[in-house]
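Peer 1: coordinates for the following, if possible.
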Amino acid sequence: MNYKQLLVTFLIMQAIAVLLYTIMTFQTDGANIFAIFLSNIRSFTWNGQFNLDFSCYLALSALWIVWRNKFSASSFFIAIAAMIVGIMVFAPYVAWLIVKEKGNMQAVLTGER
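Peer 2: You can find the predicted model right below:
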């Protein structure tokens, strides 16, 4: 297995792991994620710091998606989904790019720029 296949496998495993964790959390805590997430940020605790930092990563990944795709309409859909759902969308998207670009990491990162 080459490093590109390993990376694609790792990305898919991340997405599946977070999906399974999300399903279990949804069953125990319900769908009140945004209220919990925002109340943690307002609390000025380490949980809040982590959530704020994580939000910045989500925003950066969304910005990269639209930039890479030259701000196309479809890229906004993917970016919004990745910003809300996180690695469950972002990891498969990057894995798809690796396959689509035949492992050319420059093309994966920059698209047609």
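Peer 1: only C-alpha atoms for contact and neighbour calcs from this point on.
Peer 2: Fine.
Peer 1: what segments of the protein are strands?
Peer 2: With DSSP state E as the definition, the chain shows no strands.
Peer 1: show me which residues of stretch 55-75 are buried.
Peer 2: 55, 58-59, 61-69, 75 (16 or more other CA atoms under 10 Å).
Peer 1: select from those residues every entry located in helices.
Peer 2: Among those, the ones falling in helices (DSSP state H) are 55, 58-59, 61-68, 75.
Peer 1: which one of those sits closest to residue 106?
Peer 2: Among those, residue 68 lies closest to residue 106 (CA to CA), at 11.2 Å.
Peer 1: second input sequence below; structure requested for side-by-side comparison:
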Amino acid sequence: MTLFRMFLFAILSAIIVYTAIVMINHGPNLLPVFFNDMLAMGWPGQFNLDFMTFLMLSAIWVAWRNGFSPMSWILALLAFFGGMLFLSVYLLILTSRHKGDMATILMGPSRTGS
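Peer 2: Have a look, this model is predicted:
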């Protein structure tokens, strides 16, 4: 579990630094660039579409894991728009809260009886 947490922390750190550099150089203008790349029907757009489906899957998993409660939808929106910045922090919190119990981390305490 320590290696997994180190991996999550490394991802979080890398994305924070990279995002900061991109924002300094290009501003916070992500969405028009993101969707215009998809409309252009090139490889950057294909990657963006693929990535967006991962974001959707992440958001659905977060909502499902939390029983589709009102708070789960807020977390799902954070998962969709926050991407790995959100998911790495969320998983770091869950690995700590559930003491590395992957079944509970993945399925939620209501499904595992934890």
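Peer 1: show me the two of the ones in helices among the buried residues of stretch 55-75 of the first structure that sit farthest apart.
Peer 2: Maximum distance among these (CA to CA): 19.8 Å, for 55 and 68.
Peer 1: ok, back up a step: so can I have a markdown table of the buried residues of stretch 55-75 of the first structure showing distance to residue 90 of the first structure?
Peer 2: Below are the buried residues of stretch 55-75 of the first structure laid out as a markdown table (distance: CA to CA, whole Å):
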| residue | distance to residue 90 of the first structure |
| --- | --- |
| 55 | 14 |
| 58 | 9 |
| 59 | 12 |
| 61 | 8 |
| 62 | 9 |
| 63 | 12 |
| 64 | 11 |
| 65 | 9 |
| 66 | 12 |
| 67 | 15 |
| 68 | 13 |
| 69 | 14 |
| 75 | 12 |
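Peer 1: and of those, the nearest to residue 6 of the first structure?
Peer 2: The closest of those to residue 6 of the first structure turns out to be residue 61 (CA to CA; 21.2 Å).
Peer 1: neighbours around whichever residue in the first structure pairs up with residue 43 of the second structure, how many?
Peer 2: Matched by TM-score structural alignment, residue 43 of the second structure corresponds to residue 46 in the first structure. By other CA atoms under 10 Å, the residues close to residue 46 of the first structure number 11.
Peer 1: any buried residues in stretch 104-113 of the first structure, and which?
Peer 2: 107-109.
Peer 1: how about residue 62 of the second structure: what's its closest non-neighbour residue?
Peer 2: Spatial nearest neighbour of residue 62 of the second structure, chain neighbours left out: residue 76 (5.5 Å); criterion: CA to CA, 6 or more residues apart in numbering.
Peer 1: count the neighbours of the alignment partner in the first structure of that neighbour for me.
Peer 2: Counting by TM-score structural alignment, residue 76 of the second structure corresponds to residue 79 in the first structure. Per other CA under 10 Å, the neighbour tally for residue 79 of the first structure reads 24.
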